[in-house]
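**Student:** pasted the sequence and its predicted model underneath.
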Amino acid sequence: MEDFRFDKDADGIVTVTLDMQGQNANTMNARFEPGMRAICDRLEAEEGLTGVVFASAKKTFFAGGDLHDLLAIETANEELFAGIEASKAVYRRIEKLPVPTVAAINGAALGGGYELCLACNRRIVVDDPKAVVGLPEVTLGLLPGAGGVVRLTALLGLEKALPYLLEGRQAKPATALKQGMVDEIVAGADDLVPAAKAWIKANPDAHTQPWDQKGFRYPGGGAMEPRVRQTMQVAPAMLFQKTRGLLPAPEKILDVAVNSMRMNFDAALRYETRRFIGLIVSPEAKAAISTFFFGMQAIKSGAVRPEGPRWQASRAAILGAGMMGSGIAYAHAKAGLPSVLKDMDAGKAEAGKQYSAGLCDKAMKRGRMDDAGKAALLDRITPTAQDADFAGTDIIIEAVFEDIALKEKVIPETFKQLSQDGIYGSNTSTLPISILAEACPDPSRFIGLHFFSPVDKMKVVEIIMGEKTSQDTLRKAYDYVQQIGYMPIVVNDSRGFFTSRVFGTFMDEGLQLLQDGMDPVAIERAAWSAGMPVGPLAVFDEVSLVLGQKVSQTHAALDARLGVESGYGKHNTATPAVIGPMIAAGRGGRQYGGGFYDYSADGSKTLWPGLSQFAKGNAEISQADAVDRILYRQAIETLRCLDEGVLNTEVEANLGGIFAIGFPAHTGGAIQFIRGVGIDAFAARAAELADAYGERFDIAPTALDRLRSEKVAAA
């Protein structure tokens, strides 16, 4: 009982305070159900009981299910079903008590925590933006399994409940009150229990839930109401458009929500349990919990950050006012970091600032910014053509054109403007940091900071360690990336680093399929079916074929200069074979008027008919093979990066692949995808692809040995 404090006042009101021992937050761990069962036994036997208040001794109210426990479950069986039903039974007993019950919500009440609140007759929340309520299980590949789907649908009605169930939205106090998710807001945490007790005294008979009352009607209408029936008919198609059928959790949530309106309440709760236990053991749930909860937690907490005090830049400079440089300046200004945006031409620097003005205007149209906010943001960007204007700055981001000679000229000229303990970052996408560092007066303070386009939307930065980059510089770079609200992914130096290497394999495999004779429409469709945001041919047009060719030429020149063959992109044989003739035909990509697609003035596009010339054969490639080729090609290259030491951790491999490259999120990332398929099964399928399509699908034996030896994909 140490996890639950039981205090009865003179008026007969019991306050049950949740305080799970040895934890920072209350969770539905192994002690939860027995403890709550004992509480229910005592409440049901308590003489003179007039009401119950559920409160928390933690900073948050209740965090819900213990994800460590859920991740460890491997089999859906009767024992699991019985365990979930037992946990749900205590909530049902709470709402069947013959006295009013109130949830006093002092902080975040999410998942199982909010489900406890839903089982109470009233929900009172403190006026604190951190006191959010909601059911975010869908983001972890699960559904609310402690009555959340059934009760929220009954509380709000189907139409209002679905966004919170299918998207995992969390509501701050004011929104939660407006939506009907809570009933009252109090000014401070100390006001919660008194307000709860006052309501109980004023409403001694308010102990029957709406759905347990005779004649209950769903808000917004029942299952047979025309408006609700229309929602039921349209929702599956809209859901499939978003998930592509790759995420089972939203589909099962919709199924439970709709069918709960067609059966009695207790049957609906059992139906919810059946759907829940199937999701617990699904690869999608394992992937989401491993990557999006524990993985993100590791990144945010600095598990892969060098030890040392937190560092914060107070002034920054960006060199080059092109699209990347202008985007970085906007990211700085939005995060409150004053920056100088420098270009050789003052007019270009001013135009770079206007890029931020344009983004502000878009935010204002959406109601996310006002005139004062725009003015304040733009005041943090100083365009200039003079190096002296950023003397003494804490961090310089070099974002000039991807030309090694230009970078080697700019770096030593501008490094002298750094403060004594400042750091210098190069926004290169493929050029080796160790080679660029040779032009830097102090290579220990030089590091790669690879942003992605468009910078305002792609909130991840690949931090590249050079051979002489110090751990102190890495620590500062890591803190800087988090300071501006972006996700840091740390990698070691190599040609193309991690993201560009893997991204190149995705685009190349699209061209390999083209050469094999697959219809271009089917290629793009296969990428869509795999879960990629955009097809490889469309992506090539957006980044431009010309840029792809220049990158290859740059690395060829670098090989000649160093007298070595780096092997960069050695498996990407289809790329030069296709883009060379395309560029020669005047088809360099979207910005050049057309590439793999033709573009119309109205914004529509169609695949260029001339692509048939690149088909070397007329192979009948199945959709399943095409999907696997697209996914396995990227996963194998990610595995190579991990095996070669370019990547340090599986966490960064997974999150970097999803957020920087667009590897399908439902897999949990490339390495988690391998684990989800099964290491041996993945190896066998890769061998099949290698036999059928070439050595690019070969896997070094040592690469999988590491995965076998490390059971948990953690930092």
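**Tutor:** Received, thanks.
**Student:** only C-alpha atoms for contact and neighbour calcs from this point on.
**Tutor:** OK.
**Student:** burial check on V677, number of neighbours?
**Tutor:** Using other Cα atoms under 10 Å, the number of residues around V677 comes to 15.
**Student:** if I look at it, how far off is D691?
**Tutor:** 19 Å (Cα to Cα, to the nearest Å).
**Student:** what sits against the nearest residue to G188 once chain neighbours are set aside?
**Tutor:** Nearest non-adjacent residue to G188, counting by Cα to Cα, 6 or more residues apart in numbering: V126, 5.7 Å away. Residues near V126 by Cα atoms under 8 Å, 6 or more residues apart in numbering: I105, N106, G107, P173, I185, V186, A187, G188, A189, D191, L192.
**Student:** this is the other structure I want to compare:
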Amino acid sequence: MTYKNFTVETDADGIALVTWNMPDKSMNVFTVEVMDEIEAIVDATVADEAVKGVVFTSGKSSFSGGADLTMIKGMFSMLHEEKVKDPANAVQKLFDAAGRMSWLWRKIETNGKPWVSAINGTCMGGAFELSLACHGRVASNAKSVKLALPEVKVGIFPGAGGTQRVSRLTNAQDALQMMTTGQTLTPQRAKAMNLVHQVVEPDQLISAAKQMIKDGLKPVAPWDEKGFKAPGGGIWTPASAQLWPAAPAILRRETAGNYPAALAILKCVYEGLQVPFDTGLRIEQRYFTQIVQTTEAFSMIRSLFISLQELGKGARRPAGQPKSDIKKVGVVGAGFMGASIAYVTAAAGLAVVLIDRDMEAANKGKAVAENLVAGAVGKGKMTKEAGEKLLSLITPTEDYNTLSDADLVIEAVFEDRDVKKAVIEKVEAVLPEGAIFASNTSTLPITGLAKNSKRPVDFIGVHFFSPVEKMMLTEVILGEQTGDKALAVALDYVSMIKKTPIVVNDTRGFFVNRCVFRYINEAYDMLIEGVPAVMIENAAKMAGMPVGPLSLNDEVAVDLSQKIMKASIADLGADAVVPEHMSLINKMVDELDRRGRKNGKGFYDYPAKPLKKSLWPGLKDLYAQKKPADVDVTVLKQRLLVTIALEAARTMEEGIVTDPREADVGSILGFGFAPYTGGTLSYIDGMGVKTFVELCEKLAKDYGPHFAPTPLLKEMAQKGETFYGRFDPYGAVKTAA
């Protein structure tokens, strides 16, 4: 029998090698078709008496990334359609669909013949759960091999037996830590946790897997044998008596109760360890069915799984533009930002010329890249040879003539219009016809900068976030005259450096910075009202933000906030900035020299290591302090999230952002907006636009007109619309404009 996605070869020893190699896919993923073929292979190998055992591996450099987009979308579409017709039956169908993979893996586990998973590369989610259902597991020791059950990061949890098998293979504490955080394991760590049996050289992987079968591997899982006990003795032991009472509290400390899937993992493990294995699978299946129906799961899967992949694959790329042939990139400005851009560009295999005013400055820029390479090599994330190759692609220079054959030039000089104007003129004097000029400005409108260009159709913004090598988001900004080719080249470049782009139209602060400074400004309001700084920071974290607004302000620099405020007043008038905000920041910078982390003192104090940062005690002396008991933490949380979401809604109304996927993904990747919400617009859709408008009106009454809902929001509330309904990203072919 032949299969579309698998080959099956049985050797003289009766061992069937099943190789998963999906055509036209860079990575194997689970689809309904793949599942059907796996089941057919199980049936065929069981029926074939010549087959003594099965080795399951991948024909690609990775093992599998887990479920396919279409499979996830299909589950949600089915649920939505069935709920309209028959709500009760919809849940039953969801329950059955949720259990398909789980019971298929159980079929492998109980088929009567030994199966060994030979893990040759990245093995995530359902693929790792399949491996755990095999009787033997062998992993290559290649650095590319990573194993994880990361489902909690997209709002769900390992629902194909993961919670039951991991907790029966390793101790409960490690199992919970791994699954509630989505922790990625090396093969060595997985072996130490008893999740794989052997770690071998890549060229020995298949032979080692076959040898396990030849050595008499039993086709029975440990939990199916009489007398099985979970590591540590299960639930009713002294160690468990210490673990389980504290586990929910520890989880709440880490998640603030915002991630129901993480709590469901605790329940699955705690309840599952007290019952037979098959009953444990049914417990897992029921909790999975419940979690999939939550707003958090729907929103997180849509934004962090589906939309993230769609944007990464060029969802906003203009139709009809040929694939860009980018071979050489120029980076002008060898400061930390420019040097980091050169680093990620060279890491993608592209030649880079790194230009600055003189060779000393250019060489300093390359030294930044050298330090980044040294750090990556030291941590084992890059080989010495790969690091040397990367650095060989970066050429520091002061000569603009080296740009005469560049395909793309990225300007990353100081945020000053005159400085950028001079750079644009120098670059365009030598830049070949058809090459694209991109500015990395973070605050200056692209249309204004493009007025200095002789070919504004080839002028675009590409805004990186610091640290460039870690931040996965890039804003691509369209000027009024930016053409489709410039957009296509920018998006292709961002794809090559393995970052996720969002496309935004031109405005001061673009999308991310507008939202970030709205978050910070709300914290200024709270400080001025007398809310203790520690309550502001803790409320932000309880709301799901990764860092508090005052800590974030220190990171971006308090004096940068001052510069932006002054520039806004100069360009837009005094009303562009709240006077009390300006007074606060002027005092922090000019009187107290508290500029943020960079000079060791801002809203926080930054003592020498190993001491940790702490809020500056003097903050409480700036304004009369309220008693903590008089401050409603729930309202603080609402204000911090609502002010950001409202700003995101304004960008949609103004046409700055035109696709809700980009507002959601951009807000999470750009500044960590409460991931459990699915992003800024999913936060609004999740509670309902009508409810959001009512909340805005209440906050506006109590805390100021900046909370007033926009005309668009009021209209949507009246019509019962959602952002994903009104601005349906799939309703028509999206264009850049």
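**Tutor:** That came through, no problem. Everything numeric here is computed off the predicted structure, so don't read it as measured data.
**Student:** centre-most residue in the first structure?
**Tutor:** Centroid check for the first structure by Cα atoms, centre = their mean gives F292 as the closest residue, at 6.1 Å.
**Student:** alignment lookup: L513 of the first structure to the second structure.
**Tutor:** In the second structure, the residue paired with L513 of the first structure according to TM-score structural alignment is M526.
**Student:** just the strands from the stretch 301-450 of the first structure, written as ranges.
**Tutor:** 316-319, 339-342, 381-384, 393-398, 418-426, 446-450 (DSSP state E, counting those that start in this stretch).
**Student:** would you check the span in the second structure matched by the next helix or strand after the last one?
**Tutor:** Remark: after strand 446-450 of the first structure, the chain's next helix or strand is strand 460-465, criterion DSSP states H and E. On the second structure, the counterpart of strand 460-465 of the first structure by TM-score structural alignment is residues 473-478.
**Student:** what's the average distance of the matching stretch to the first structure?
**Tutor:** For stretch 473-478 of the second structure, the mean deviation from the first structure after alignment is 1.1 Å (mean Cα distance after the TM-score superposition for the first structure).
**Student:** distance from the chain centre to that stretch, please.
**Tutor:** Relative to the chain's own centre, stretch 473-478 of the second structure is displaced by 16 Å; criterion: Cα atoms, centre = their mean, to the nearest Å.
**Student:** please apply the same query to stretch 139-148 of the first structure.
**Tutor:** The chain centre lies 18 Å from the centre of stretch 139-148 of the first structure; the measure is Cα atoms, centre = their mean.
**Student:** what of stretch 173-190 of the second structure?
**Tutor:** On the basis of Cα atoms, centre = their mean, stretch 173-190 of the second structure sits 18 Å off its chain's mean C-alpha point.
**Student:** circling back: list the contacts for the residue nearest to the centre of the first structure?
**Tutor:** Counting by Cα under 8 Å, 6+ apart, F292 of the first structure makes contact with L140, L655, G668.
**Student:** could you measure from M526 of the second structure over to A540 of the second structure?
**Tutor:** 12 Å.
**Student:** next one: A50 of the second structure
**Tutor:** Applying Cα to Cα to A50 of the second structure and A540 of the second structure gives a distance of 62 Å.
**Student:** more crowded one of these two?
**Tutor:** Neighbour totals were compared for A50 of the second structure and A540, and A540 leads with 26 against 15 (other Cα under 10 Å).
**Student:** residue in the first structure paired with that one?
**Tutor:** Match for A540 of the second structure (TM-score structural alignment): A527.
**Student:** burial count for the nearest residue to that match once chain neighbours are set aside?
**Tutor:** Nearest non-adjacent residue to A527 of the first structure, counting by Cα to Cα, 6+ apart: G535, 5.2 Å away. A total of 24 residues lie near G535 of the first structure under the criterion other Cα under 10 Å.
**Student:** also E39 of the second structure?
**Tutor:** E39 of the second structure: 16 neighbours (other Cα under 10 Å).
**Student:** now do the contacts for it.
**Tutor:** Per Cα under 8 Å, 6+ apart, neighbours of E39 of the second structure: L104.
**Student:** many thanks, I have nothing further to ask.
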